[in-house]
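>>> Build me a model:
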Amino acid sequence: MPPGILTLAADKVTLSPANTGFMLICSALVMIMTPGLAFFYGGMVRVKSVLNMLMMSFISLGIVTILWVLYGFGLAFGTDKGGFIGWNGSFAGLSGIGLTELWGTSTIPVYVFAVFQLMFAVITPALISGALADRVKFTAWALFIALWVTIVYFPVAHWVWGEGGWLFELKVIDFAGGTAVHINAGAAALGVLLVVGKRIGFKKDPMRPHSLPLVMLGAGLLWFGWFGFNAGSWLGNDDGIGAVAFVNTQVATAAAMLGWLAYEKLRHGSFTTLGAASGAVAGLVAITPACGAVSPLGAIAVGAIAGVLCGMAVNLKYKFGYDDSLDVIGVHLVGGVVGSLLIGLFATGGVQSTAKGLFYGGGFEQLGRQAVGVVCVLLYSLVVSYVLAKAIDLVMGFRVGEDEEVAGIDQAAHAETAYDFAGAGGGTVGRRGPALGEAQTKKVEA
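All right, here's what the predicted structure looks like:
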């Protein structure tokens, strides 16, 4: 939803079945990113909190969906109210929208645009959860999601993409969510971390990923779904811009993965699967705001730079002492900042808009606009997220007790465990059959 999207004459627009079908598919692709994120994060935590990590993403599908229908869509994309928020009574409950009513001057129904944007709203707070692994109350997290999307995400989405939003009018380019999604979530993660604090044993106990195959599966699902995230954000492909976004998404992600792995080899001496997965996600994050503004060669530069810088940034938590469990700040905040600012350097002026970056003769104008968007979204999300987390902590406590954290949140919060090791490795006479004698059965159970 970049600036300049509303360019067609309203009296010439008709519903496009092709674009409508395409956008429904893109909406489904963005939806699958949230379960993909759950696997990505779930594989990186220890066994004792896998289910909690999965649920911290899945619960967003429930909470944000309901709030989006009730009022979120209206706040984000309703009629502008002073550049900072929107509202449209017919959007409340999605009850006043005609079945074939088109979104603005696009060729898709309002319902389709609403469900596409819903999936963005769902995954954004889920991204924050990776920074808080192993130590927060599930009820407190659920309340934080509800408050955060209402006070932070819905307004920021209006600033960036809503017609009349102040960053939209400033012509800050954010094709699919560098500011509204990734910087927003990364800054929020930092704000909450300042309240919640570090895990017990941070920098002392080993906290290695329990399942790298799950991490790779999650990264693959994210990569797959991201084509809908980016290519779908032009709301159709009549002019080929959606196709450019698709290509740039693939190219930048590949470059970032290679960049991260190269940095990792030089720094640590190995090419790791975790590095490959993290590098790919860093590239996806960085190209998200830029995929409609740069050429494929520019996308290579954006991806490679982001891969190296995000790879470096994940180590900052050890230097500065903040416990960003799964590197939300290092990947999403830093990646979002890098991708948003590099538009000011690599924008060609020949794709989504005529705005050119510094390297294409545009001077510093677009870079300045991008910097304003980055700084304002970062500060707003950081401050408000800190205040929300502090209020929740004072009212009900944001963090689980020490015993629950040490034993694992899965049993305490969900009364389940991710893996039944006893069932997989042992048995009884009744389960294994009468052919096993008593001595053999005891041996198997042992």
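
>>> From here on, just use CA atoms for contacts and neighbour counts.
Fine.

>>> List the buried residues in stretch 307-327.
307-314, 316, 322-327 (16 or more other Cα atoms under 10 Å).

>>> end to end, how far does it reach?
By Cα to Cα, to the nearest Å, the extent of stretch 307-327 from end to end equals 13 Å.

>>> Return the distance of it from the chain's centre.
In terms of Cα atoms, centre = their mean, to the nearest Å, the centre of stretch 307-327 is found 17 Å from the chain centre.

>>> what does it rub up against?
41, 44-45, 130-133, 189-190, 193-194, 197-199, 202-203, 255-260, 263-264, 279-280, 282-283, 329-331, 334-335 (Cα atoms under 8 Å, 6 or more residues apart in numbering).

>>> how does it look with 6 Å?
130-131, 133, 198, 256, 259-260, 279, 282, 330-331 (Cα atoms under 6 Å, 6 or more residues apart in numbering).

>>> Pro206 - how many residues pack around it?
9 (other Cα atoms under 10 Å).

>>> quick one more, to check against the first:
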Amino acid sequence: MPPGITTLAADTPTLSAANTGFMLICSALVMLMTPALAFFYGGMVRVKSTLNMLMMSFISLGIVTILWVLYGFSLAFGSDVGSILGWSSDYVGLSGIGVTQLWDGYTIPVYVFAVFQLMFAVLTPALISGALADRVKFTSWALFITLWVTVVYFPVAHWVWGAGGWLYEMGVIDFAGGTAVHINAGAAALGVILVIGKRVGFKKDPMRPHSLPLVMLGAGLLWFGWFGFNAGSWLGNDDGVGAVMFVNTQVATAAAMLAWLGYEKLRHGSFTTLGAASGAVAGLVAITPSGGAVSPLGAIAVGAIAGVLCAMAVGLKYRFGYDDSLDVVGVHLVGGVAGSLLVGLFATGGVQSDAKGLFYGGGLDQLGKQAVGVFAVLAYSLVVSAVLAFLLDRTIGMRVTEDDEISGIDQGEHAETAYDFSGAGGGAALRTAGSAQGSTAAARTKKVDA
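So this is what the prediction gives:
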């Protein structure tokens, strides 16, 4: 994603109605990705956790929006301060921005750029929530989002995309968020789950998705919204780069889905709908940082490699014993790392930038830069997220009670259930049943398969 750049007076652009309209549509598409993610995650959990999973994504729309207006946009995209943060008083509260003021070097208003970037900031902490299914207090989660976007997401966004940010100035290529969004969220997820521990019954009780149609709906909407996420990140399409990114997004996602399914068939003997949905998301993640720098053939390679790597990675939680409920680490962290590093191999040097990857005569220079960006963001997010989770766990507590976890976090945290199978008055009956179940939770531990 190009940050703001200073142009000479003679080159000062004028407002483009076409680019402005295009970016507003892209912003709306990216906003759709958060409820789409809620559906994707919501279908993957057990029925007793459905509403909580939906809410963990949905609440990000409220919290992050307000923080972005108050100070987030300034920290991420204000004037550079030491290559680490931004700060511009005009961006605080969005109070000093003119209605027709253009984003530096581009033909869209600052307001349009701000709202497009807002949707990225909303989505990123929502991605983390999938790793924490079934066991986190909703109040603690809301406070974690508040702290995390402030001390992790906003600074990292400046590193990667802000004018003067140290990774941007180094020449790290991240078209639409491989480091700032997916590695950032995946590393944060790993940091938090190492602190809060495993779900009751992990590796013992069945924890199958309760609604695969809901998963497929969410994946399809994510795929749809991702075109705005990726193609919009060039902030216009006057030179066709956004069109290349659109094509590469489709191509890589298709390749990753097929690669995941092929691996799944060879490894487990079946083509599953969950595998198709997860493979598609893995491809979307991997092409996000690289799609503006590679050719369509390169996009096929990026997608196929990511599809296999992520399919292999989702099983690591059983080998190493960390409870990543919905495979955020396996898909977003591994997919983000793969896509970001593959730029150093497949960048053609003819689209987004002049940088060339190893396979196009560029040597190891770009690969080295990509590796610095990957591991800097991964380490920072992992450590700071773990510290935040530890502090919250030791103060207000991060986890619900064991009884609430076993009987259902929807009842314990939201006093609701996702589905009412009992007809009129069933809600009250289910709430009563939930209370009774909570008192006998220990006896039911081995029977949970909702």
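
>>> From the buried residues of stretch 307-327 of the first structure, which land in strands?
Per DSSP state E, strands hold no members of these.

>>> Let's see which of those residues end up in helices.
By the criterion of DSSP state H, membership of these in helices covers 307-313, 316.

>>> Output the residues you listed as a markdown table; include the columns distance to Ala157 of the first structure.
Formatted as a markdown table, these follow (distance: Cα to Cα, whole Å):
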| residue | distance to Ala157 of the first structure |
| --- | --- |
| Gly307 | 26 |
| Val308 | 28 |
| Leu309 | 26 |
| Cys310 | 24 |
| Gly311 | 28 |
| Met312 | 29 |
| Ala313 | 26 |
| Leu316 | 29 |
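
>>> Closest one of those to Gly344 of the first structure?
Gly344 of the first structure lies nearest to Leu309 out of these, by Cα to Cα, at 17.4 Å.

>>> what does the closest one align to in the second structure?
Here Leu309 of the first structure is matched to Leu309 in the second structure, going by TM-score structural alignment.

>>> Trace stretch 250-261 of the first structure over to the second structure and give me the residue numbers.
The aligned range for stretch 250-261 of the first structure is 250-261, by TM-score structural alignment.

>>> so how far is the matching stretch off the chain centroid?
For stretch 250-261 of the second structure, the distance to the chain centre is 19 Å (Cα atoms, centre = their mean).

>>> Mind reading off the mean deviation between that stretch and the first structure?
Superposed on the first structure, stretch 250-261 of the second structure shows a mean distance to its aligned partners of 0.2 Å (mean Cα distance after the TM-score superposition for the first structure).

>>> how about stretch 257-273 of the first structure: buried residues?
257-264, 271.

>>> make that stretch 171-185 of the second structure, sorry
172-185.

>>> how far does it stretch from start to finish?
22 Å.

>>> same check, this time on stretch 35-51 of the first structure
End-to-end distance (Cα to Cα), stretch 35-51 of the first structure: 12 Å.

>>> ok, and for the biggest helix by length in the second structure, which residues are buried?
Scanning the second structure for the helix with the most residues, using DSSP H, yields helix 365-395. Buried residues in helix 365-395 of the second structure, counted by 16+ other Cα under 10 Å: 366-367, 369-374, 376-382, 384-386, 388-390, 392.

>>> what distance separates stretch 39-55 of the second structure from the centre of its chain?
17 Å.

>>> circling back: among the buried residues of stretch 171-185 of the second structure, which ones are in strands?
Short answer: these have none in strands (DSSP E).

>>> Reformat the residues you listed as TSV; add distance to Gly98 of the second structure.
Converted to TSV, these look like this (distance: Cα to Cα, whole Å):
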residue	distance to Gly98 of the second structure
Val172	31
Ile173	31
Asp174	29
Phe175	27
Ala176	26
Gly177	28
Gly178	31
Thr179	31
Ala180	28
Val181	29
His182	32
Ile183	34
Asn184	32
Ala185	33
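
>>> What is the burial count for the nearest residue to Ala140 of the first structure once chain neighbours are set aside?
Sequence neighbours aside, Phe398 is the residue nearest to Ala140 of the first structure in space, at 5.5 Å (criterion: Cα to Cα, 6 or more residues apart in numbering). Neighbourhood size, Phe398 of the first structure [other Cα under 10 Å]: 24.

>>> Quick check: the aligned residue for Phe398 of the first structure in the second structure?
Looks like Phe398 of the first structure aligns to Met398 there (TM-score structural alignment).
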